[in-house]
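Undergrad: take this sequence and fold it.
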Amino acid sequence: MKYILLFFFFTSFVTMSQSIAWRQLSSAVLEEAKSENKIILLNLKANWCHWCHVMDDSTYSNLAVQEYIETHFIPVKADQDANPELSARYKEYGWPATIFINGNGEDVVKRAGYISPEPFLRLLKAIVADPSPEEETGFPTVLKASPDSDKSVLNDLQKAFENALDYEDGGFDQDQKFIENDTYEYALFNGKEVKIKNWIKTSVNGARKLCDPAWGGVYQYSTHDDWEHLHFEKLLSIQTRYLRIFHYFNLYFPEEETAQKEIDGILRYINRFFKHENGLYSNAQDADLVQGEHAEEYFRLGDKERMKLGVPKVDTNTYTYNNAELARSLLILSYGNEGDGSYARTSHKILESLAQRKASNNLYFHAAEKRKVWSLKDQIAMALLLIEELKANQNNKEVKELLNTFLSAVAKQFINENGSAKSFVGDNGLIAQPLIEENIQLARIFNWYSYFSNQKKYKVLAKGLFDYLIHPEIAKVYYSQPALLMLSKELNEAPLEFVFVRNGEGSSLSDKARSYAPFYSLFSDYSKDELPQEKEELFGDFEVNVLFACTANYCSSPMYDKGDVGEFFK
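TA: Next comes the predicted model:
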């Protein structure tokens, strides 16, 4: 019996101690896969993800799975937050996302979420038996779409936008409940129908239930097609999104219960748990107190009771894209926060720290660790932050020069010959593909900048991106893209320009307009004696502070106080 027990403990120790020799994705790994005729298994996970922990503890700890992987595959593990080019590429499949890649860099099989050991082992064996890709790889190079196809695709997108919404409960008509930024922006600034306005109110009231009553901050989403089944991870990117959502809700729906409590809760939470001395903020907090174990009972507790048990692990990495997004959100909040410059100061401190990540190629590194792969996701977030800085002060010469140099570098290094934009530059072994959401965002940025800078080449770049996106072959791969509807509209009209003429102290009128204004807006502030000649003829006769909203063809009635500004936007 003693020997049997010793054998049992020995074999148990071997089973528990054996682990997979995970690698990092690189060109060398791709070359090895090609030369050895093996498939790469990419385990793309997140530090804060409950089911990632479960899959580590069950599936990847299973001895049979480990042995089969080590024999037949090249195992690669990556943190999706640390690798935004992978996160953006495979976001529909995670997290965890399990991606199988051949030596040519082609995706063979992609699977979403947790897979238990036995089904996973069957999947591994099936791929070894038939390693051919499940789907076609690559992307079309034909660009020019006819006006008819433009109209057809845009009509389909409008229908898809309307059909995607859950008008009864808010959010999308799907299992997960949350508010997505582009959908909210399009609904807020372009949705004229009562049912769209009601959807916004229902969605925001639902999203209040995602807010942590003890610590503040917003959980990622709810499942079961309602707002009650919470997933408890808190991501900085989610906090920055809801800061803007709640801010605009307060402005455009003043008759509804204010969301200021939710805004204050987000700021209280991130300043308590995420803030670093250099002004940057951590990436995320885990959904689990004990990794791999559901923490629903823990999150029902109040602050003191939670603190006695401990705090879920915080991923303390400070990433560029979500810190840039936070800085932009804080700037937008600052416009309505008269007399208190704390939001703007915090935003500027974030920008100062992120400026240290600028590389010699004029692009921005993703993290403090200066990995030589530059994601378009990071560059877009930095561009949006710099644009917001110029909206706050169009005379900031330093930011003007910085944005000009930066966007020139982005155009030179990211734009493909077919007009699309690749998702990253640098070498991680994979071919950089154009991704839909990123191409839309970049096109909107280029188009806005073409008007701000009077550089027509950026309009041409924006139109090239649009032509790629609207091509019927590309349109097959997406369903609802409200940002593409916004891009289509923006390409066909000049941005709304707000002209503030200062005849006395203060700039509260223009700040009020900045609070309300959509992305596609320009701002010009002048004292009366600084007016350019073309504006002197229009605005030179006013003797008090006054604000105008101007299109290419006409200007609004003069706005003399905040009430006028609010009425204009309503």
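Undergrad: C-alpha from now on. contacts and neighbour counts both.
TA: Noted.
Undergrad: for the protein, just list every one of the strands.
TA: With DSSP state E as the criterion, the chain has strands at 39-45, 73-79, 97-101, 107-112, 221-223, 229-231, 234-235, 284-285, 314-315, 373-375, 424-426, 496-502, 521-527, 546-550.
Undergrad: what angle separates the fourth one from strand 39-45?
TA: In this structure, strand 107-112 runs at an angle of 30 degrees to strand 39-45, with axes from the mean of the first three to the mean of the last three CA atoms, to 10 degrees as the basis.
Undergrad: to compare against the first, here's the next sequence to fold:
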Amino acid sequence: METDDVTRVEWREWGADAFDEAADRDVPVLLSLTATWCDHCHEMDAETYAVPTLAANVNDGFVPVRVDVDRHPRVRDRYNMGGFPSTVFLAPDGSILTGAGYLGHDGLRQVLERVRSVWETKGAEAGSIPRPLQDTEPPAGQLTADVERQMLGQLTDQYDEVAGGWGEEPKFPLPDALEFALKRDREMALRCFDAVSANLLDEYEGGFYRFATGQDWSGLQHEKLLDSNAALLRAFANAYLYTGEDSYRKPAERALEYLTTTLWVPESGEDGDDRSHGGAFAGSQAPGDPESHVLEASDREAVDQPPVDETVFAGANALAIDALCTYRAYTDDERAGRYAERALETLRDAMLEDGVVTHYRPAGADSGWAVESERGLLADQARVLQALTNARSILGADTVDDAVAVADATIDRLRVGDSFVDGPRSGAGLLEHPLRPLDANVELADALLDLAAITGEDRYERVARETLEAFAGASDRFSVQVARYASVATRVLEGSLVIRIGTPAGSDLHRAACRIADHEKVVVPGVQGVSDVPEGAAVAERGSRTTEPATTPAELSDHVSNLLV
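TA: This is a model prediction of the structure:
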């Protein structure tokens, strides 16, 4: 138990002890979901929980539990009330009594009284379990070409022709939708890219803000998260691949600069100096003073920078590695490759063991396991697998054994039926109820297709197909937020474009293969002597069709063009 100096609330940590205490005292749990980058969370602490009478009310009549949503994503995904802070009231069995977002002191006082009254009247019977945790199997179906068509229709219907982007408010950048549209409706995609860079890119510090509250991109939320910045870096790099225009390369470059400076956490040697190897990316940067973001560049130099949460999250770092490798492939940027290699080294050495990923390492932690961190979460496994396969494809890194270990551990531990649950089916509250997140299942299926192409192991492609089929019964209702499902489904139905290179990574032929204008392709360098690819040549394949060996970049481009006709 710890009394917060700001809130005066005696916050407990998430775990069985808190729920046992609630059962022993016969009182509800007050669960507060917060994030270090969330200004409204800090505001609620200062203006609501800091009121002495409210804090006393919470301490006397409830068991208050504080959870950082980045460190505990399984708790976040089961109890999120639509944003942060989330204020959730639970029965001692973890079921939900009621919930809200931000509450001022009057609002919290009213909710506390209402919950106390309901608890005294109905007790635990008032609790409910969210529907996604009740249905153990998603609606299965067959994959058809309609999936891609329906998703494109969704994007077209929700396209904002005036402000750019998709949907009304709030306005998120939706990097997966941007990448899906690049291959299906490039004009619409590029207008959306333009809107994102014009409105969310921090021209002074680099990096992208998280989202805007208004449909016209007004009401910017100035926090910057590693995972969203990494995803947008990759998306803009892919836009540059198709267009060759600096207007798409430069936002990616600005994001790269932000990641490798503001968010970079070096591994320090005994003398405290930044080593030439190791290091990782911090999880997020808080928004800071909103007024500072509208100052002129010369005035911003005098403003203190918003604090950075230096917690190292495996999944977000894997996304960053993937993005840096992608940018490196199209630009030959040595800095991108160097930082990708350093973060990959940390990821493999300190956060990966026997194919199982550790979710996070606390800020300032020495190398080793973060003992309080969960391990083997689906999103982390999927993203690390993608980083390992992309590092093999772009950097020629020796990552195949690790990638196979991650894939096999994920299939062994998290596959239930034909789809995957989000993590170990155990823990306090509702954590033992399985949750099958569509987005993480899709990310894993995408990475498994890459691994199948690299290793030649058809079983990974089979698992990827079955994973997508497990959700296909609802594919006509998928939102644009999961546009990647349609991209991966198309890869399964039509076959991935795979280019095998009989030269090492970095050769002219490999660089040319990386620049083939298809961001969903898989490039496998250095395979001479272990495949049908002659030394010094390249062979492309898609499905059952294979090209003749090409020995020059121009010849390879012609062969691929003919293959895709």
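Undergrad: possible to save the strands of structure 1 as CSV with distance to residue 478 of structure 1 and mean neighbour count?
TA: As requested, these are exported to CSV (distance: least, CA to CA, whole Å; neighbours: other CA atoms under 10 Å):
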stretch, distance to residue 478 of structure 1, mean neighbour count
strand 39-45, 23, 25
strand 73-79, 26, 20
strand 97-101, 20, 23
strand 107-112, 17, 18
strand 221-223, 22, 20
strand 229-231, 26, 19
strand 234-235, 25, 24
strand 284-285, 28, 26
strand 314-315, 32, 18
strand 373-375, 21, 22
strand 424-426, 20, 19
strand 496-502, 29, 22
strand 521-527, 27, 19
strand 546-550, 35, 22
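Undergrad: which among the ones you listed is found nearest to residue 472 of structure 1?
TA: Comparison of these against residue 472 of structure 1 by CA to CA identifies strand 107-112 as nearest, at 22.7 Å.
Undergrad: how about the residue nearest the centre of structure 1: what's its closest non-neighbour residue?
TA: In structure 1, the residue lying closest to the centroid (CA atoms, centre = their mean) is residue 237, at 6.5 Å. Using CA to CA, 6 or more residues apart in numbering and skipping residues adjacent in sequence, the residue nearest residue 237 of structure 1 is residue 322, 5.1 Å away.
Undergrad: now which residue in structure 2 aligns to that neighbour?
TA: In the superposition onto structure 2, residue 322 of structure 1 corresponds to residue 316 when matched by TM-score structural alignment.
Undergrad: swap in residue 221 of structure 1?
TA: Under the alignment (TM-score structural alignment), residue 221 of structure 1 pairs with residue 211 in structure 2.
Undergrad: OK, contacts around the residue nearest to its match when sequence neighbours are not counted?
TA: Spatial nearest neighbour of residue 211 of structure 2, chain neighbours left out: residue 172 (4.8 Å); criterion: CA to CA, 6+ apart. Applying CA atoms under 8 Å, 6 or more residues apart in numbering to residue 172 of structure 2 gives the contacts 165, 210-212.
Undergrad: got these as TSV, with distance to residue 65 of structure 2 columns?
TA: Below are the contacts of residue 172 of structure 2 laid out as TSV (distance: CA to CA, whole Å):
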residue	distance to residue 65 of structure 2
165	37
210	27
211	28
212	30
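Undergrad: give me the nearest residue to the aligned residue in structure 2 for residue 99 of structure 1, chain neighbours excluded.
TA: The equivalent of residue 99 of structure 1 in structure 2 is residue 88 (alignment by TM-score structural alignment). Using CA to CA, 6+ apart and skipping the chain neighbours, the partner closest in space to residue 88 of structure 2 is residue 99 (4.2 Å).
Undergrad: repeat for residue 104 of structure 2
TA: Setting aside the residues directly before and after it, residue 104 of structure 2 is nearest to residue 48 in space (CA to CA, 6+ apart), at 5.5 Å.
Undergrad: the one you found -> structure 1?
TA: Checking TM-score structural alignment: residue 48 of structure 2 goes with residue 59.
Undergrad: that match contacts residue 117, correct?
TA: Yes: taking contacts as CA atoms under 8 Å, residue 59 of structure 1 lies within contact range of residue 117: 4.4 Å.
Undergrad: any common contacting residues for those two?
TA: In contact with both residue 59 of structure 1 and residue 117: residue 65, using CA under 8 Å, 6+ apart.
Undergrad: and residue 184 of structure 1, how far is that from residue 482 of structure 1?
TA: According to CA to CA, to the nearest Å, residue 184 of structure 1 stands 9 Å off from residue 482 of structure 1.
Undergrad: how about residue 335 of structure 1?
TA: The spacing between residue 335 of structure 1 and residue 482 of structure 1, counted by CA to CA, is 26 Å.
Undergrad: again with residue 265 of structure 1
TA: The gap separating residue 265 of structure 1 from residue 482 of structure 1 is 29 Å, by CA to CA.
Undergrad: same question, residue 425 of structure 1
TA: 27 Å.
Undergrad: same deal with residue 384 of structure 1?
TA: 18 Å.
Undergrad: who's more crowded, the two?
TA: residue 482 (24 against 20; other CA atoms under 10 Å).
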